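> got a predicted structure plus its sequence, pasted below:
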Amino acid sequence: MIFGVAEKPLARMLLPVIALALAAGVGLAFFIAALVRPPELPVDTNPAPLAGHTLCAAVVVTFASEEDMRAAVPVLRDDPKARRVFVDPPSVSLLAVPGTDLKAWAFQLHARYRTAERVTVIDSDTTAAQLNLTAPPPKCPREGEY
C-alpha cells in the first residue's frame, strides 16, 4: 500500500521562518544599540562653585548683582535642560543634558530672565579664546567640561 504524503506549500513554511528571523534581527539590533550607547550622564543641579572647572560647552547667565543671581538659581536648578549648575557671583554656568541646543537654550533663558545682563554660550571657540590658544582646543567631552 502506498500512502500519499501531504505537501505543505513552501510559502506556508517560509513565512513563519522569515518572521522569526526578522524578530531576532530587531532584538539583536536593540541589544547592540544598548551596548554601544554611552551611559547617561548624571544630573546634579545642586549649585557648586565654578572654581576648578573649565567648561567647554555651557550657557552662562550673568546678572547685575549677586542678589539677582541667588533669586534665579532655584528656577535654573529646576530647568529640565540643566544637568549641572555652577555659581560664580554674579553668574550661573549651566551644563546641559545631552542633545540640548545651547544657542536655542541661551535664547530662551535670555527671554525668561530680563534681569540678566547677558546670556552667553561657551563653546570650543570661546574656550580657545579664553585659554589664549592659537590652535583649536581638544575636543570637548560630552560632559561639557575638560
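Perfect, I can see it now. Residues are numbered from 1 along each chain as shown.
> only C-alpha atoms for contact and neighbour calcs from this point on.
Noted.
> which strands and helices lie in contact with the helix or strand where Ile32 lies?
Assigned by DSSP states H and E, Ile32 belongs to helix 10-36. On a contact count with 3 or more Cα pairs under 8 Å, 6 or more residues apart in numbering; DSSP states H and E, helix 10-36 meets no helix or strand.
> ok, which stretches of this protein are helices?
In the chain, helices defined by DSSP state H lie at 10-36, 66-77, 102-112, 124-130, listed in chain order.
> among those helices, which comes closest to Pro49?
Nearest to Pro49, of all the helices of the chain, is helix 66-77, at 12.7 Å by Cα to Cα.
> try it against this one:
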Amino acid sequence: MPAYSPSSDSDDEPYSTHSLFRRQNSLHSLLGGGKVADILLWRNKHLSGGILAGVTVLWFLFEVVEYHFLTLLCHISISAMLLVFIWSNGAALLDKAPPMIPEIILSERAFREVASAFHTKLSIFISFLCDIASGKDLKLFLMV
C-alpha cells in the first residue's frame, strides 16, 4: 500500500504512514523534544531504568510493606546524619578532607526579621485555634 502525503486537505484519503495524528512531527518532538521525551521514549536507558526502579521501590514500600512517608523521611535523615558523622570522623583517620558542608550564616538583623515573621504567623495561628476552641464560630467548632 503506498504512503499518501498529507498535503491534501481531503478527509477521504487515508493517513500517511510517516505522520502521527496527521502531522509530520515525530513523537519525540510531540513530547517536547527534551530530556523528558528522552526518558519517556527510553532513549536514555540508564536514567529511564533508574527512574522505573526508584518508583517501583517507592510503590513497594508504600503499598506492599505499608511504610509511611514520615517514617521514611526520618529514616533517610537519620541515615544521612550517620553517614556524615562517619565520613567526618573517618576522614581524620585516613588523612582525607572532611565533607564540605556549607554553613548558613544569618546576620542578626535577618535573624530578627525571620523570627518576627515566624512569631506573627504563629500568633495568628494560635489565636485562630483559640477562637475555634472557645466556640465563637459554632459551625467551624462543630466541623472540627
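Structure received. Note that the structure is predicted; figures quoted are calculated from it, not measured.
> what's the TM-score for these two chains?
The TM-score (TM-score structural alignment, normalised by the length of the second structure) is 0.19; 53 aligned residues with a Cα RMSD of 5.6 Å.
> the longest helix along the second structure: what's the following helix or strand?
Longest helix in the second structure, counting residues (DSSP H): helix 108-134. Once helix 108-134 of the second structure ends, the next helix or strand along the chain (criterion: DSSP H and E) is helix 138-143.
> report the secondary structure state of Val84 of the second structure.
Here Val84 of the second structure takes the helix state, with states given by DSSP: H, G, I helix; E, B strand; the rest coil.
> from Ala92 of the second structure, how far off is it?
As judged by Cα to Cα, to the nearest Å, Val84 of the second structure and Ala92 of the second structure stand 13 Å apart.
> of these two, who's got more company?
Applying other Cα atoms under 10 Å to Val84 of the second structure and Ala92 shows that Val84 carries more neighbours, namely 15 against 11.
> in JSON lines: the helices of the first structure, plus distance to Pro49 of the first structure and mean neighbour count.
Listed next are the helices of the first structure as JSON lines, based on distance: least, Cα to Cα, whole Å; neighbours: other Cα atoms under 10 Å:
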{"stretch": "helix 10-36", "distance to Pro49 of the first structure": "33", "mean neighbour count": "11"}
{"stretch": "helix 66-77", "distance to Pro49 of the first structure": "13", "mean neighbour count": "16"}
{"stretch": "helix 102-112", "distance to Pro49 of the first structure": "21", "mean neighbour count": "16"}
{"stretch": "helix 124-130", "distance to Pro49 of the first structure": "19", "mean neighbour count": "15"}
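> and Pro47 of the first structure, which of those is closest to it?
Pro47 of the first structure sits nearest to helix 66-77 of all these, at 7.7 Å, using Cα to Cα.
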